[in-house]
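K.L.:
Any chance you can model this:
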Amino acid sequence: MNNNVLDVHTFLDNRPIGRQQKTVIILGLLILMLDGFDTMMMGFIAPALLQDWGISRGDLGPLMMSGIVGLSIGSLLAGPLADRFGRRWVIIAAVCAVGVFCLTCAFMNGLHTLTAARFLTGVGLGATMPNITTLLAECAPLRRRSLLVTSAWCGFGMGGALCGLVSEHLIQLYSWRAVFVTGGVLPLLLVLALIIWLPESLRFRLQRQQSHERLVAAANELMPGSASSSTKFLNSEQVVTEETIRGPVALLNRDYRLGTLTIWLAMFMGFFHLYFLSNWLPLTASAAGMSYSQAVTLGIILQVGGAIGNFTVGLKMDRFQPDRIVSIMFAGCAAFTLLIALFSSSFALVGTLVFCLGYVLMSANAGCFALGAAHYPTPIRATGVSWVFGIGRVGAILGAGSGAIITTWGLTISDIFILLAIPVMIAATAIYFKMRVFTKTLSPAADQ
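P.N.:
Sure, this is the predicted structure:
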């Protein structure tokens, strides 16, 4: 290729990961750690809140769902905004909002006001997650895209585990309000680092036709000496016309429809399972006769398994067929969920199985994010990824909300886990179907 021509689509593919990409990974990891901390905190706060305010588990339903409703709305709105105004400033504004509204939660004295504050915190969280995923995907070499996206998602599981460790001590030393204070102050401290070090996507800069000087500076920041005043920039990525990129409707155009619907269905089911466990596992375990400490430990084990799974699934997806790996992980979720139902009497065995379940469940969900980032071109990537999150959050809403109902039915922990195996088996089938259809479409026989 002419040395004066720089194709941003293949620019980074044959080069080692540079300083700026490592910076994006580290910042993404920190953002998702705080997101995991803030998202999972209600599951750990709930027992103390029940005791302090003297309310029933059923009363917690709206509170548990409010943050997730906010997550869904934030996800659906933030993608189109990021495709128009840029990934960087949407991420910074969203992290700031998370800190402010989570801090506000600490000063609420009623269930309704706390529910409203959790909703607003969720809107901010919903805007950060898909856009940091999009930015990571656009900064990564194609050969390592899945690894970098899912590696950052280790932070989500790490943040959830950290929340379990910290919340137990904070609640014992102070009160449940201290958990909200911690979850609010940390994002506000991170905002300054984001303003200084978080870059904008070079792909997005070219798409928005920024000045040649800015493009040269951005390219040289990624790879020093790669561009000059005579460099011509282009993007050989799949070309889409203006008619095909108008808002979320573009996600259901012929070229993207099947992948969109199958990834949406898998995310819906995967998040239903995850958010039921994240919000209700400590209470469910307590109701089954385990101590509070054991119940919290199970929640931590789930997140630790997820953090490890998020990292390793990217390695597998970059090496093997990505859809196959994600489908296998969802099938593993169903298997370990059923095993927990069968062997729920032993805490040691349940803890081991919960770790394995966290590993495959978080792997499968993170894998769906990577599938979404790879499925869409730059003009609609942030919208596509954010709607994957948003649809998944609808499943999360139902998962958290149904827990308020299911846990009042008097079911055993075995009965509950048998029910939870159904949605992840549906998710495994959806991704397997996507793989089979696309494999058939791309096969030599299909081309003849």
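
K.L.:
Going by C-alpha atoms from here, please, whenever you check contacts or count neighbours.
P.N.:
Noted.

K.L.:
Show me where this structure has its strands.
P.N.:
Counting by DSSP state E, the chain has strands at residues 5-7, 232-234.

K.L.:
now what about the last one, what contacts it?
P.N.:
For strand 232-234, the surrounding residues in contact (CA atoms under 8 Å, 6 or more residues apart in numbering) are 4-8, 206.

K.L.:
In it, which residues are buried?
P.N.:
Buried residues in strand 232-234, defined by neighbour count with 16 or more other CA atoms under 10 Å: 232-233.

K.L.:
Nearest to V95, out of the contacts of strand 232-234: which one, please.
P.N.:
L206 (25.4 Å; CA to CA).

K.L.:
ok, the closest one to S386 distance?
P.N.:
Counting by CA to CA, to the nearest Å, the separation of L206 from S386 is 21 Å.

K.L.:
Those two - which one has more neighbours?
P.N.:
S386 (34 against 18; other CA atoms under 10 Å).

K.L.:
please give me the structure for this one as well, since I'd like to look at both together:
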Amino acid sequence: MAARTKVDISDIIDSQTNHFFTGSIFFLCCLVLMVDGFDNQAINYTSAAIIRDWDMDRVLFTPIFWANVVGWMTGSLVFSMIADKIGRRNAMILATVMFSGFTYAMSFATGLLDLGFYKFCASLGVGGAMPMAIALIADYTHSKWRGLFVTGLFIGYSVGTVGGGFLAAEMILTVGWEAIFRVGGIVGLVVAGILVFTLPESVRYMLVQGEPQEKVHKYVRRMKPHYNIEPGTEFYIQEQKKQKGVPISYLFRDGRATMTFLLWFALGFSFVTHFFISNWLPILLSDYMPLDQVNRIKAMFQAGAFFGFVFGFLIDRYGIPVVTVTKLVGAIPVILIGFALVGGANYWVLMATALAAGLCVLGGTIGLNAISSMIYPTFIRSTGSGAAFAAARIGALCGPALGALLISLEVPIVWMFVIGSIPMVLSGVCALGLSMTVDVLHPRKTPHMEAAQEREPNRGAAPAHS
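P.N.:
All right, here's what the predicted structure looks like:
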């Protein structure tokens, strides 16, 4: 009996010839993040209008922002752990249906209680969809370009967030804030239907789970249509198979503890500034200008995420220090927003300042998100990304709270933005520590040596079952 030929699936992925297949996965994940971003930011674009319609103190809106963050935090962790059991594909579809349905329901809210409940449930799905998309595209892209593709996904997210701002600027004053939630819900459900018929499962996940080789062969043929799969060929992955116990515990084993904590703190501090601006900028600006201009300026802040792919390109070449510099420099445009408002700067200056702030705040955060998908092995990649998102949401909870506190204390607008920029500096310091702990450019030097294990054919292979 002839010996089986064993082939590392990483070699197939890195040499795939049917780039349309990976491109289609990238496009589908971008669609998910587009509606994810629209539905997530819809509450921020409509907040000033809702406060005016319901004639309420703006500080009382803080629990709605918290419901958003807590739901997102819970969803990112729960859906990621579910995905490591039922697959990236099914988890992503479920998350998309959830956030779309409850976003539509928000259009029927009549008070803070039901609005908060709907927003919490929608955010469970919003938080779950993003790490699924990141893990899926990371599993199918060439290792050399993984950071670029992951950050490129956020082009879709940016289309949703920026488009939502410009759409809100046109619709809220004419048809009301409710229409924004209805548009987001309907489009999201349509995208979920498309995913059911077109989204593939991760081939890496299938191997880790021990799926039959016949299923794996189908995906190999889609990546390399002319590849000759000889009888008895067995594909494997140089990582651990699914293991017993709580997956999150593996984030702290084999030398991963320090890098995990530094990643969490870097994201957490970044999210304090991120959510301070995202949640409160429209409400603060509404004291100075009409709502249509408010939402356009907020949209320009979100447009900074359009350049997230640049950070992926730079991270692939220069590593984590790219994020370190971005975070440290990013405090400057955040502070300038406050000075521009007090100085009576014109509309276009504010637009440019908001764009610069968004480039550093959001672009740098996207870079950290990409790093979270590069430093963990496949069997905990979803959990690693999801846990990082969940930990970061603790910082995100502080963003709305910081804004509410500063407003309650009647802190001058300039000092609000000065204080709001401080977490950016702290995020940069943590990113510096992370770069000293794990070298993304040279993964063989990382404490846990995951990349080296992937490339050594006789060490810890996890073949699928026939």
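
K.L.:
quick one on the thing from earlier: separate out the buried members of the contacts of strand 232-234 of the first structure.
P.N.:
6, 8, 206.

K.L.:
list the contacts for the residue nearest to the second one when sequence neighbours are not counted?
P.N.:
Read it as V8 of the first structure. Residue nearest to V8 of the first structure in three dimensions, not counting chain neighbours: N235, with 5.3 Å by CA to CA, 6 or more residues apart in numbering. By CA under 8 Å, 6+ apart, the contact list for N235 of the first structure reads 7-9, 203, 206.

K.L.:
ok, 7 Å please
P.N.:
Taking CA atoms under 7 Å, 6 or more residues apart in numbering as the contact definition, N235 of the first structure lies against 7-9.

K.L.:
picking up where we left off before, can you list the strands of the first structure in TSV and add distance to G309 of the first structure?
P.N.:
TSV is the format used below for the strands of the first structure (distance: least, CA to CA, whole Å):
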stretch	distance to G309 of the first structure
strand 5-7	34
strand 232-234	36
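
K.L.:
nearest to F336 of the first structure, of the ones you listed?
P.N.:
Set against F336 of the first structure and scored by CA to CA, the strands of the first structure come closest in strand 5-7, at 45.0 Å.

K.L.:
so what secondary structure elements neighbour that closest one?
P.N.:
Packing contacts for strand 5-7 of the first structure, counted by 3 or more CA pairs under 7 Å, 6 or more residues apart in numbering; DSSP states H and E, involve strand 232-234.

K.L.:
ok, average deviation of the strand it packs on from the second structure?
P.N.:
Here the mean offset of strand 232-234 of the first structure against the second structure after fitting is 1.1 Å, by mean CA distance after the TM-score superposition for the first structure.

K.L.:
in the second structure, what residues pair with that strand?
P.N.:
Here strand 232-234 of the first structure aligns to the second structure at residues 234-236, judged by TM-score structural alignment.

K.L.:
How far away from the center of its chain is the matching stretch?
P.N.:
The chain centre lies 31 Å from the centre of stretch 234-236 of the second structure; the measure is CA atoms, centre = their mean, to the nearest Å.

K.L.:
distance between stretch 187-201 of the second structure and the chain's centre?
P.N.:
That offset, for stretch 187-201 of the second structure, works out to 19 Å (CA atoms, centre = their mean).

K.L.:
Fine by me, thanks again.
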